[in-house]
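**Student:** my questions are about this predicted structure, shown below with the sequence.
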Amino acid sequence: MEISILNTTKLKNVPSGSGLVKRDNLYYVIGDDSPYLFTLDTNFSLISKTLLIDTAPHLNERIIKSEKPDFESLELISKNEMVAFGSGSKSPERDAFIRILLEEDIQIERYQITDFYNHLKTLPLFQDSELNIEVVAFQDEQLFLFNRKKNLILTFNYLNLLAYFKGETDFPVHDITEFSLPKIKGIEAGFSGATTLKNQSKIIFTASVEDTNNAYDDGEILGSFIGMINIKNHKVESVYSYCAIPNTAEKLKVESVTIEEEISLGKTKVLLISDDDLGNSTLIESMLLW
């Protein structure tokens, strides 16, 4: 696997980019300290923003760390539906699930999912881990939630999980897989973004490395990776391929990935978004080969 960077674009008025989705000729972005869903055109110019959650007062579009919902994950479910999750790394501020309905006007459904996150914390693989949901991906009715450090992927049937969030059913059946990711300077990368290919049963994921020992505090940015995981029988396989994402003028903390174009088998143009922990967001057009 190899990735080459084609172009980079600094985003204006879109802070702390953490989630990215392409839908037709529009791009949707969330930031981990912003209450908005940002809509961009094909030139990556901001054309609108939609309030996702009512929050404490914010300055220059950014919410103070102790109050932020920490939106880290965004994914397209269907042509007319997206979902976003708060990370759950601080309760109750970050215990949010947002369902975004892309009709003529964007409609927002908001759910407080503290009970769901508390249940995850009781699972055996979470016993020596922090809860930090950084990524969501979707394919064939299956929703994949990625926890960062410990690196876990939880697989749910999306409609069953949505029914649980609505209070219509018990905690749904799920599958959970643990991963060991590559390291930089002895520090293991943590899942940061993902999406699925449309023409293959594969997840493209990103992972980044920060010099920090917990899910709450930022640390020195050391670099990022991109990789691929196969899906078989609606479950993720535990093996993966990967390569390092080359740094630009600065070390990249890549936060999310979306598909620009599946050119051919083994060749896909992807768009990444990075966050420098200072509130700046950069889009990175890249070509991925495997």
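**Tutor:** Nice, I can see it.

**Student:** okay, CA-based contacts and neighbour counts for the rest of this
**Tutor:** OK.

**Student:** show the subsequent helix or strand relative to the longest strand seen in the chain.
**Tutor:** What stands out as the longest strand in the chain, according to DSSP state E, is strand 220-232. Heading C-terminal from strand 220-232, the first helix or strand you meet, by DSSP states H and E, is strand 235-245.

**Student:** so how far is the helix or strand following that next one off the chain centroid?
**Tutor:** Next helix or strand after strand 235-245 toward the C-terminus (DSSP H and E): strand 254-264. On the basis of Cα atoms, centre = their mean, to the nearest Å, strand 254-264 sits 13 Å off its chain's mean C-alpha point.

**Student:** rewinding a little: show me what the longest strand of the chain is packed against.
**Tutor:** strand 202-211, strand 235-245 (3 or more Cα pairs under 8 Å, 6 or more residues apart in numbering; DSSP states H and E).

**Student:** got the contact list for the longest one?
**Tutor:** With Cα atoms under 8 Å, 6 or more residues apart in numbering as the contact definition, strand 235-245 has outside contacts at 1-4, 153, 155, 175, 177-179, 223-231.

**Student:** select only the buried ones of these in ChimeraX?
**Tutor:** Buried residues within these, by 16 or more other Cα atoms under 10 Å, are selected in ChimeraX with:
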select :3,153,155,179,223,224,225,226,227,228,229,230,231
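
**Student:** quick one: the helices in the stretch 101-250 of the chain?
**Tutor:** 114-122, 158-165 (DSSP state H, counting those that start in this stretch).

**Student:** how about the ones you listed in TSV, adding distance to residue 82 and mean neighbour count?
**Tutor:** Shown next, in TSV, are those (distance: least, Cα to Cα, whole Å; neighbours: other Cα atoms under 10 Å):
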stretch	distance to residue 82	mean neighbour count
helix 114-122	19	15
helix 158-165	12	17
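
**Student:** which one of the ones you listed lies nearest to residue 39?
**Tutor:** The closest of these to residue 39 is helix 158-165. By Cα to Cα, the value is 24.5 Å.

**Student:** the closest one vs helix 114-122, what angle?
**Tutor:** 110 degrees (axes from the mean of the first three to the mean of the last three Cα atoms, to 10 degrees).

**Student:** got another, please set it beside the one above:
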Amino acid sequence: MRATILQEAPLPDLPSASGIEIIGEVAYVIGDDSPFLYQLSASSLAAGEKVPLFETAHFSTGRIPKDVKLDLECLTALTTPAGEVGLLVLGSGATAAREQGFWVPLPGSTGAAASVYPLALGGLYAALRALLPAGIVLNLEAAAATATELLLFQRTVGTASGNLVFCLPLVATLDYLHHRTPQLPPVQWQFAALPAIDGKPAGFSGASWFADRLFVTASVEDTQNAVLDGAVLGSFVGVLQLTRESERPLPVVLTQLQLPDGKPYRGKVESVAVRRRTGPGRYELLLVTDDDAGGSTAVAVDLVV
């Protein structure tokens, strides 16, 4: 497997990019300290409309402070049983303020969001915390939806023992989040063994379901804290194979991102979407990064699986 960066472009006025999904010709991006859902051209990255997800008085500096931000980290596109296409946006759950999410239906072909529906995630996150190993703080960093399942990715920094994938039945989970049923469906989970850089283990940062394959990203930070940032050592991209053998780690095949000259890329990748398949076992990806100072970039990558 090889992942080579084709291009990196700054995303001005889009702070702390944390999630990306592509639907048609539109790339949707969220930031972990921003109240907006941003729309970009998936091909040119030209900025389009931005949709307010929530009201806040704390965005005057262009970034919501860490202690009050919703930390929106998880973004996935899905289609409901009624045929409605939309985006599910979820907070990380690392603090009480981060137990909020949103359902954003996307009517018509333009991708313009007409409505935003808040979601309270306290019940779901309490159930997920009960499944974590001792000493691990809930910190969801990515989500992906297949036709039947919602996958949530736990990122644990400073230790390899807490990188988990939670699997929930999609329709029943949506019914619970929208208060159509009072009972959260059963949650399955599996551990994933991720690589390390300089002895520091990677943690999940992004995920996307495309053409029956689950693409994931992971990054490495020199920190022991789920809330505080650390020095970024590099990022990985690859594929994860879903299995139902809960006693075994999930098979994950990752490769470290490299620059065209073969040197390792040191940016902090936050999420992944697939622009297109360019050949057998070959894909063009679009990643977003966050420099932990408010700056964001979009990174086009040639992935050979």
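**Tutor:** Good, I have the coordinates. Since we're looking at a predicted model, the values are computed, not measured.

**Student:** drop the TM-score for these two in here.
**Tutor:** TM-score of the superposed chains, computed with TM-score structural alignment, normalised by the length of the first structure, equals 0.93; 286 aligned residues with a Cα RMSD of 2.0 Å.

**Student:** quick one on the thing from earlier: switch the helices of the stretch 101-250 of the first structure over to a markdown table; also include distance to residue 244 of the first structure.
**Tutor:** Below are the helices of the stretch 101-250 of the first structure laid out as a markdown table (distance: least, Cα to Cα, whole Å):
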| stretch | distance to residue 244 of the first structure |
| --- | --- |
| helix 114-122 | 31 |
| helix 158-165 | 31 |
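
**Student:** and of those, who's closest to residue 137 of the first structure?
**Tutor:** Across the helices of the stretch 101-250 of the first structure, closest to residue 137 of the first structure is helix 158-165 (Cα to Cα), at 10.5 Å.

**Student:** and that closest one, how far from the second structure on average?
**Tutor:** By mean Cα distance after the TM-score superposition for the first structure, the fitted helix 158-165 of the first structure averages 1.2 Å away from its aligned residues in the second structure.

**Student:** can you give me how far that helix is from the chain middle?
**Tutor:** Distance, stretch centre to chain centre, for helix 158-165 of the first structure: 19 Å (Cα atoms, centre = their mean).

**Student:** circling back: how about the helices and strands packed on strand 220-232 of the first structure, which one is nearest residue 98 of the first structure?
**Tutor:** So among those, strand 202-211 is nearest, using Cα to Cα, at 21.4 Å.

**Student:** trace residue 234 of the second structure over to the first structure, please.
**Tutor:** Mapped onto the first structure by TM-score structural alignment, residue 234 of the second structure lines up with residue 223.

**Student:** show me what contacts that match?
**Tutor:** Applying Cα under 8 Å, 6+ apart, we find residue 223 of the first structure in contact with 184, 208, 209, 210, 245, 247, 251, 252, 253.

**Student:** could I get these as TSV with neighbour count?
**Tutor:** Output for the contacts of residue 223 of the first structure, formatted as TSV (neighbours: other Cα atoms under 10 Å):
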residue	neighbour count
184	14
208	28
209	26
210	20
245	23
247	13
251	16
252	23
253	27
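
**Student:** between those residues, which sits nearest residue 146 of the first structure?
**Tutor:** residue 208 (13.2 Å).

**Student:** hang on, the earlier thing: turn the contacts of residue 223 of the first structure into a markdown table, including distance to residue 86 of the first structure.
**Tutor:** Below are the contacts of residue 223 of the first structure laid out as a markdown table (distance: Cα to Cα, whole Å):
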| residue | distance to residue 86 of the first structure |
| --- | --- |
| 184 | 27 |
| 208 | 18 |
| 209 | 20 |
| 210 | 20 |
| 245 | 26 |
| 247 | 28 |
| 251 | 25 |
| 252 | 22 |
| 253 | 19 |
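
**Student:** nearest to residue 119 of the first structure, of those residues?
**Tutor:** Distance to residue 119 of the first structure across the contacts of residue 223 of the first structure (Cα to Cα) is lowest for residue 208, with 26.5 Å.

**Student:** hang on, the closest one packs against residue 227?
**Tutor:** No: using Cα atoms under 8 Å as the test, residue 208 of the first structure is too far from residue 227 to be in contact (11.3 Å).

**Student:** between these two, what contacts are shared?
**Tutor:** Contacts common to residue 208 of the first structure and residue 227, judged by Cα under 8 Å, 6+ apart, are absent.

**Student:** quick one: contacts for the counterpart of residue 257 of the first structure in the second structure?
**Tutor:** Structural alignment (TM-score structural alignment) places residue 257 of the first structure against residue 272 in the second structure. Counting by Cα under 8 Å, 6+ apart, residue 272 of the second structure touches 19-21, 206-208, 215-217, 285-288.

**Student:** buried subset of those residues as a ChimeraX selection?
**Tutor:** Remark: buried members of the contacts of residue 272 of the second structure, expressed as a ChimeraX selection using 16+ other Cα under 10 Å:
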select :19,20,21,206,207,208,215,216,217,285,286,287,288
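
**Student:** in the stretch 51-200 of the first structure, which spans are strands?
**Tutor:** 71-78, 81-86, 96-102, 106-112, 133-139, 142-147, 152-157, 174-178, 183-184, 187-188, 190-196 (DSSP state E, counting those that start in this stretch).

**Student:** turn these into TSV, including distance to residue 287 of the first structure.
**Tutor:** Output for the strands of the stretch 51-200 of the first structure, formatted as TSV (distance: least, Cα to Cα, whole Å):
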stretch	distance to residue 287 of the first structure
strand 71-78	20
strand 81-86	25
strand 96-102	28
strand 106-112	31
strand 133-139	20
strand 142-147	24
strand 152-157	25
strand 174-178	28
strand 183-184	23
strand 187-188	25
strand 190-196	15
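
**Student:** aligned to residue 223 of the second structure, what sits in the first structure?
**Tutor:** Match for residue 223 of the second structure (TM-score structural alignment): residue 212.

**Student:** reformat the helices and strands packed on strand 220-232 of the first structure as CSV; add distance to residue 68 of the first structure.
**Tutor:** What follows is these, written out as CSV (distance: least, Cα to Cα, whole Å):
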stretch, distance to residue 68 of the first structure
strand 202-211, 20
strand 235-245, 28
